[in-house]
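1. Here is my input, please return the structure:
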Amino acid sequence: MNAIKNLIEKLCDLVMHGRFSDETEVITNAVSEVMPVVATEELPEKHPTMMQEVSGVNNAGNVVPLAATDTPLQKATRAMMAMEQFLGEQYDLRFNKLTSETEFRKRNLSGACFQPVGQRELNSFCIEARKQGIDCWDRDVSRYVFSDSIPEYHPFRLYMDELPDWDGIDRIDSLARRVSSVPLWVKCFHRWLLGMAAQWLETDRLHANSVSPVLVSRTQGKQKSTFCKLLLPRELQRYYTDSYDLSAQSAAECKLTEFGLINMDEFDKFTPRKMALLKNLMQVVNPCVRKAHQKNYRPLPRVASFIATSNQKELLTDPTGSRRFLCVEIENKIDCSPLDYRQLYAQLKAELLAGERYWFTSEEEAEIMAANESYYKHPVEEDVFRSCFRPAEYGEKALMLSAAEIFQRLKKHNPAAMRSVSAGNFGKFLSSLGIERKHTESGNYYRVVALV
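-> As a prediction, this is how the structure comes out:
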């Protein structure tokens, strides 16, 4: 404004000519000369809230006028209230509990979707407010946008809460048959989907959805990964990932709280050591994680369920842990046409509210383990062992050998194959083959029959 410019020039002139020695007197006289001019300046149009002095909001939500003189605190309060009112009129704001982000969308804009608030958006909010004559700074906008004044929501809980009533038509079994018509698969896939939906609804805080379907085909182009991604509706696609790195355990645990479905693509690439970690993660209910910009670890509810794909059939190495993996072989290209998501998940929700079981019984786990026998990856030492020995039958005359003795015989028989095998865990390996073990004072011995 011209008046302000004149004020600055007047101050400089007074100081340079030394007309006043006291700085306070200089400023006072300069302001007294210029203020009548400032009063006549045409001010920019302000936001309606700023057109009157306000001191607060009454119980009816109406702005209350200020007295003629107000304190700096009252001025700051007035500006904050005006900023909040302006943002509330222009935008819908909400806090995403899953991602710890504030999201926004423009009000009265048809088809507008919520987007995360970043620094660019914060700057735009502040500029728009100041254009309306609201005296605020970017730090004021940031404090408000990232405060508990913004209502919070959980994406998966919101989606499940907004579902319509189920129309009574079963859509889950037909979805399972897109992959395979094997009865065990159809039954267990239904149970797994119930477990996934129960986790979204936070139905059970004591148990996790600890089983993962594994879609297997030796040939490409069966649309295994496409089917996995198809399981989440458009509103929740942001919470699907096919990137899961087990080499960083803390990051792997964090993803349990941030994603609804984790696809372990190329499942056959996981080493036995990583498989042990994976089985542990699949059972975690409340991972203890530290998110970005936080100092402390805290337990958070798990949201993620697992699914996997593989181009190799030899996948599993631990027979006792195979109950965690529902393997199914894909024979035909999977139908990935669109789903009626709202009715699909309405069915799952209705079944859960009716008390349908969403966990696997020990009998179902035994069925899964039996069906998984054709998916075991047999270690090289097993092939060498079976070429040299077989387990002794009941009452049969047999050799009683220690694990070390058997190991040395196998190494002598095929040194190249046994070069990478450790003798340390060889006893555990023999037990996994179901070989009878006898405990004596001098150690453990295994009943075997020599073949060579």
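2. Going by C-alpha atoms from here, please, whenever you check contacts or count neighbours.
-> Fine.
3. and residue 414, what is it in contact with?
-> residue 384 (CA atoms under 8 Å, 6 or more residues apart in numbering).
4. same check, this time on residue 417
-> So residue 417 contacts 380-381, 384, 411 (CA under 8 Å, 6+ apart).
5. what helix or strand does it sit in?
-> Element membership for residue 417 (DSSP states H and E) is helix 415-418.
6. Just after that helix, pick out the following helix or strand.
-> Assignment by DSSP H and E places the next element after helix 415-418 at helix 426-432.
7. buried stuff in that next one?
-> Neighbour counts over helix 426-432 (16 or more other CA atoms under 10 Å) mark 426-427, 429-430 as buried.
8. want to throw the residues you listed into TSV with distance to residue 440?
-> As requested, the buried residues of helix 426-432 are exported to TSV (distance: CA to CA, whole Å):
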residue	distance to residue 440
426	18
427	15
429	19
430	17
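9. what ranges do the strands span in the stretch 101-250 of the chain?
-> When assigned using DSSP state E, counting those that start in this stretch, the strands of the stretch 101-250 of the chain occupy the ranges 101-106, 115-116, 152-153, 212-216, 240-241.
10. re earlier: turn the buried ones among the contacts of residue 417 into a named PyMOL selection, would you?
-> The buried residues among the contacts of residue 417 can be selected in PyMOL (16+ other CA under 10 Å) with this line:
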select buried, resi 381+384+411
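11. To compare against the first, here's the next sequence to fold:
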Amino acid sequence: MNERNTNTVNPIVRMIDYLNSHYAFRYNCITSCTEYRATASAAESFVPLDPRSRRRITLEVQREGIEVSKNDIANYIDSDYIRSFDPIGNYLAQCEGVWDGHDHIADLAATVHTDAPLWKQWFKTWLLAMVSQWQNTPGRVYGNSVAPLLISPQGFNKSTFCRRLLPEELKWGYTDSLDLGQRRQVMLAMTQQLLINIDEFNQISPRLQQGFLKNIIQLPTVKAKRPYGDRQEDLPRRASFIATSNMTDILADPSGNRRFIGIELTEPIDVSRMPNHRQIFAQALQMLRHGERSWFNKAETQQIMQWNRRYEILEPAEQYFRMFFTPVDNYDDKAAEWLSAAEIFDVIKQKVGTSLKVTSLMSFGRKLANMDGMRRKRSEMCAKYWVKRVG
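-> Predicted coordinates:
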């Protein structure tokens, strides 16, 4: 058989043959990035093909006397000739059907020492929601709209626990350095990350809590522009949220408290052993396949909101309300009266002076409406609250 004369072969074909004999390429469909490794180093991991590596590969091809341009090489590397690779689907496929029947998710939750009686149940539902979010099930109406909020002094291993929630194969999908003030960066991270840790949650402004964060945490998809893209697209959201804080009075919006699960630690989290990730996610997949719920129903949401009241920020006006008024459950209490938020505020102001300020009477009214045992009715002009003066 005559050997093929390489000088007569199309340069593009020679280029592809050379590249495939020296490198393995794949297109990471999560990060929208081509990755590579040398074929001689099959044991090594794939790494992103950065600009420096591209230039080196281009020079290697041209040194072989293959008359192609850098654009020719880029056209091949960035085309759908390169196989797509889904790192999330690949990892979950390795976990499918291998659960040993032990409750590994509960074991992981038990490493978090807390007095919250429903923590294990809440954590399991949240983790199932995280895995369900990764699977990107068609027709999702809401994203994983709840985030555990771990509260303790420094040195309780909160950040270590958060980082260890992801296995080695998916650790690229964890971040705790996202600037929530950068809207575009956050929206893009929700499509490319798997777990976003809002570290030092207490440093987030109430305005950001009540607005942007409250909105994005429930999105099923994200409208964003890919890196180097020329248009905005509806991209699947993959990231779930978790948060840490060193302070207890941190939730600024009573109506948004259902978005967080405040968990105060009683002692440091036990990080002496690495979680059995394969079994944890195998269990999650098995539970989801058998119809286990990955969202919080109405009753559980009410439980979470009730539990979170202890972590709400008490503004001065609210603190003074508790000094001079009390909500009344009994409509027959003759000492009680129907007062509007403005009337209540005027009474407080008369007692403590003109220095008392509130951001708005609307926010003050929202605080009143969310207080335990508060009765409310609508009048022609405004909402009124059934309260009794004390002190």
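12. What TM-score do the two superposed chains give?
-> In this superposition the chains share a TM-score of 0.90, using TM-score structural alignment, normalised by the length of structure 2; 381 aligned residues with a CA RMSD of 2.3 Å.
13. Distance from the chain centre to the helix holding residue 417 of structure 1, please.
-> Using CA atoms, centre = their mean, to the nearest Å, the distance from the centre of helix 415-418 of structure 1 to the centre of the chain it belongs to is 44 Å.
14. before we move on, back to that, so which of the contacts of residue 417 of structure 1 are in helices?
-> 380-381, 384, 411 (DSSP state H).
15. highest average neighbour count across the strands of the stretch 101-250 of structure 1?
-> Stretch with highest mean neighbour count among the strands of the stretch 101-250 of structure 1: strand 212-216 (a mean of 23; mean count of other CA atoms under 10 Å).
16. For structure 1, which strand extends over the most residues?
-> strand 443-450 (DSSP state E).
17. mean offset of that strand relative to structure 2 (after superposition)
-> By mean CA distance after the TM-score superposition for structure 1, the fitted strand 443-450 of structure 1 averages 3.8 Å away from its aligned residues in structure 2.
18. Give me the contact list for that strand.
-> 388-392, 397-403, 435-439.
19. Helices of the stretch 151-300 of structure 2, residue ranges please.
-> 158-163, 183-192, 206-208, 214-216, 277-289, 298-308 (DSSP state H, counting those that start in this stretch).
20. which bit of structure 1 covers the second one?
-> Counting by TM-score structural alignment, helix 183-192 of structure 2 lines up with residues 249-258 of structure 1.
21. got it, and the longest one?
-> Structural correspondence for helix 277-289 of structure 2: residues 341-353 of structure 1, per TM-score structural alignment.
22. So for that stretch, what gets flagged as buried?
-> In stretch 341-353 of structure 1, residues buried by neighbour count (16+ other CA under 10 Å) are 341-349, 352.
23. hang on, the earlier thing: could you dump the helices of the stretch 151-300 of structure 2 to TSV with distance to residue 60 of structure 2?
-> Formatted as TSV, the helices of the stretch 151-300 of structure 2 follow (distance: least, CA to CA, whole Å):
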stretch	distance to residue 60 of structure 2
helix 158-163	39
helix 183-192	32
helix 206-208	50
helix 214-216	46
helix 277-289	40
helix 298-308	59
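24. Could you check which residue of structure 2 pairs with residue 280 of structure 1?
-> That one, residue 280 of structure 1, aligns with residue 215 by TM-score structural alignment.
25. what does residue 142 of structure 1 give?
-> Match for residue 142 of structure 1 (TM-score structural alignment): residue 74.
26. what does residue 378 of structure 1 give?
-> So, by TM-score structural alignment, residue 378 of structure 1 is matched to residue 314.
27. The longest helix along structure 2 maps to which residues in structure 1?
-> Taking DSSP H as the criterion, structure 2 has its longest helix at helix 119-135. Aligning helix 119-135 of structure 2 against structure 1 (TM-score structural alignment) gives residues 185-201.
28. re the thing from before, wait, which of the buried residues of stretch 341-353 of structure 1 is closest to residue 39 of structure 1?
-> residue 342 (61.8 Å; CA to CA).
29. which non-adjacent residue is nearest that closest one?
-> residue 163 (6.0 Å; CA to CA, 6 or more residues apart in numbering).
30. What is the neighbour count of the counterpart of that neighbour in structure 2?
-> Aligning on TM-score structural alignment places residue 163 of structure 1 opposite residue 95 in structure 2. When neighbours are counted by other CA atoms under 10 Å, residue 95 of structure 2 registers 20.
31. what's the answer for residue 338 of structure 2, then?
-> Count around residue 338 of structure 2 with other CA under 10 Å applied: 15.
32. From residue 282 of structure 2, how far out is it?
-> 56 Å (CA to CA, to the nearest Å).
33. Please apply the same query to residue 315 of structure 2.
-> In terms of CA to CA, residue 315 of structure 2 sits 45 Å off from residue 282 of structure 2.
34. same thing with residue 41 of structure 2?
-> 30 Å.
35. what do you get for residue 326 of structure 2?
-> 50 Å.
36. Let me know the closest of the buried residues of stretch 341-353 of structure 1 to residue 184 of structure 1.
-> Once CA to CA is applied, the member of those that ends up nearest residue 184 of structure 1 is residue 348, at 18.9 Å.
37. Tell me which residues touch the closest one, please.
-> Contacts of residue 348 of structure 1 (CA under 8 Å, 6+ apart): 193-194, 197.
38. Nearest to residue 148 of structure 1 among those?
-> Looking across the contacts of residue 348 of structure 1 and measuring by CA to CA, the closest to residue 148 of structure 1 is residue 197, at 28.2 Å.
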